[in-house]
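**Q** dropping the sequence and predicted coords here.
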Amino acid sequence: MSNPDLYGVLGRFEHPDALLEAIAELRKAGHSRLEAFSPYPVEGLSRALGERSRWLTVAALVGALLTALATYGMIWYSAVIDYPYVVGGKPLHSWPPFLLLAFVLAILAAVLVALVGMLMGNRLPRLYHPAFNVAAFSRASDDGFFILIRLERNPEDVERLRRRLDDLHALDIQEVPA
């Protein structure tokens, strides 16, 4: 019987293609709590893990529109209601300059919402992860392609997961303490 204080099982693969094949096989087997680590971006990895990021563009659009409306309203209120001052014979509600500032701040808001959303979606900054406790994990930033299977049920699954990763031709298989 294994230690009940385990986070999961970590397997190292030689190539990104082997990592993608292992993820596909594990997902077919019903494993949904998978994490992958590689030294460089691997095309198709997020799709293989089943991750979708459709909410980020909608959030950026909503943030931009709300900021544009708030900016336009603030400028309109200050120029028409709060301090109505006629400059050069222009009407109080001169919308072209109002739109310029609203547009610029809308773009700024969209970029900031996208940045914060990207950081939240990627769970960054990640100052600690249980995989950092495994000595071989230092190769994840050099030449190692790792898959971490988080324990879903009971600690007895560890041996079954080790055998499964061995069947998928993992080079190194280690238990990750919590």
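**A** Done, it's in. Since the structure is predicted, the reported quantities are computational estimates derived from the model, not experimental observations.

**Q** make it CA atoms for all contacts and neighbour counts henceforth
**A** OK.

**Q** spell out the residue ranges of the helices in this structure.
**A** In the chain, the helices defined using DSSP state H lie at 16-28, 45-49, 55-76, 95-121, 157-167.

**Q** buried residues in the first one?
**A** By 16 or more other Cα atoms under 10 Å, the buried positions in helix 16-28 come out as P16, A18, L19, L20, A22, I23, A24, L26, R27.

**Q** gap between F37 and G11?
**A** 10 Å (Cα to Cα, to the nearest Å).

**Q** so what sits against both of those two?
**A** Taking Cα atoms under 8 Å, 6 or more residues apart in numbering as the contact rule, F37 and G11 both touch F146, I147.

**Q** neighbour count: those two, which is higher?
**A** The neighbour comparison of F37 against G11 (other Cα atoms under 10 Å) goes to G11, with 27 against 19.

**Q** contacting residues for that one?
**A** Applying Cα under 8 Å, 6+ apart, the residues contacting G11 are F146, I147, L148, L165, A170, L171, D172, I173, Q174.

**Q** go again using 7 Å as the cut-off
**A** F146, I147, L148, L165, A170, D172, I173, Q174 (Cα atoms under 7 Å, 6 or more residues apart in numbering).

**Q** also this one, for the comparison:
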Amino acid sequence: MTQQPYGLMAEFRTPEGLIQAVKAARLAGYTRIDAFSPFPLHEVAQQLGTKTTSIAWIALVAGLTGAAVQYGSQYWMNVIDYPINVGGRPLHSWPTFIPATLIVAILWAGLATLLGLLMILRLPRLHHPVFAVHSFERASQDRFFLCILSDDPLYDEAATRRFLETTAPEIVREVPGCG
């Protein structure tokens, strides 16, 4: 049984070629596309429609949860579980609870951000399929690549290859699937 490819990748010599190819792919209806370039191309980012992530919300919820857990545990220990009257001070002295609450909130938010990032990006991923494409290492030097993924609803290997060849690339290569 043959393995389904990850997609098809077109290599371009200029950023303008990549920008035009991304625009053409969007106009043709392709939705699962990715672009690689040695420097940021704002036009490509706009065409790809990069979406915002939920990492900020994950950090907020985790930070608030950590703060609530820390404050609640301090309250429980000092007021309910083992109250000690020291010098007539109040048992629930909230200003003394704030530093530890803040530290724990930051800790929980940081850990949740790290774990959320790893899950959203599906890391650790030791190998990405595009690394198997010949000359892809030049994506960090002087070449520009457009990849149409095989899970795109319009993906048909022959038709997608013909489409990519109409965008005037240097070459169109198949990206082998992984796993």
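**A** Cool, the structure landed. Model, not experiment: these values are computed from the prediction.

**Q** and the TM-score between them?
**A** Once the chains are laid over each other, their TM-score by TM-score structural alignment, normalised by the length of the first structure reads 0.82; 175 aligned residues with a Cα RMSD of 2.6 Å.

**Q** hang on, the earlier thing: pull out the buried members of the contacts of G11 of the first structure.
**A** Of those, these count as buried by 16+ other Cα under 10 Å: F146, I147, L148, L165, A170, I173, Q174.

**Q** chain neighbours aside, what residue packs nearest to the fourth one?
**A** Right, L165 of the first structure. G11 (6.5 Å; Cα to Cα, 6 or more residues apart in numbering).

**Q** could you check how far the residue sitting nearest the centre point of the first structure is from E35 of the first structure?
**A** Against the mean C-alpha coordinate of the first structure, by Cα atoms, centre = their mean, the closest residue is N122 at 2.2 Å. Between N122 of the first structure and E35 of the first structure the distance, using Cα to Cα, works out to 12 Å.

**Q** and if you look at N154 of the first structure?
**A** 19 Å.

**Q** what's the answer for F103 of the first structure, then?
**A** 39 Å.

**Q** likewise for A59 of the first structure?
**A** 25 Å.

**Q** and if you look at A64 of the first structure?
**A** Taking Cα to Cα, one finds A64 of the first structure at 32 Å from E35 of the first structure.

**Q** who's more crowded, these two?
**A** Set side by side, A64 of the first structure and E35 show more neighbours around A64, with 24 against 14, by other Cα under 10 Å.

**Q** which ones are touching that one?
**A** A64 of the first structure sits in contact with A106, I107, A109, A110, where contact means Cα under 7 Å, 6+ apart.

**Q** go with 6 Å
**A** Listed by Cα atoms under 6 Å, 6 or more residues apart in numbering, the contact partners of A64 of the first structure are A106, A109, A110.

**Q** relative to G121 of the first structure, how far out is the closest residue to it other than its chain neighbours?
**A** Distances taken as Cα to Cα, 6+ apart put A106 closest to A64 of the first structure, at 4.3 Å, once the chain neighbours are dropped. Separation of A106 of the first structure from G121 of the first structure (Cα to Cα) stands at 22 Å.

**Q** what about those two, which has more around it?
**A** Neighbour totals were compared for A106 of the first structure and G121, and A106 leads with 24 against 13 (other Cα under 10 Å).

**Q** contacting residues for that one?
**A** Counting by Cα under 6 Å, 6+ apart, A106 of the first structure has contacts A64, T67, A68.
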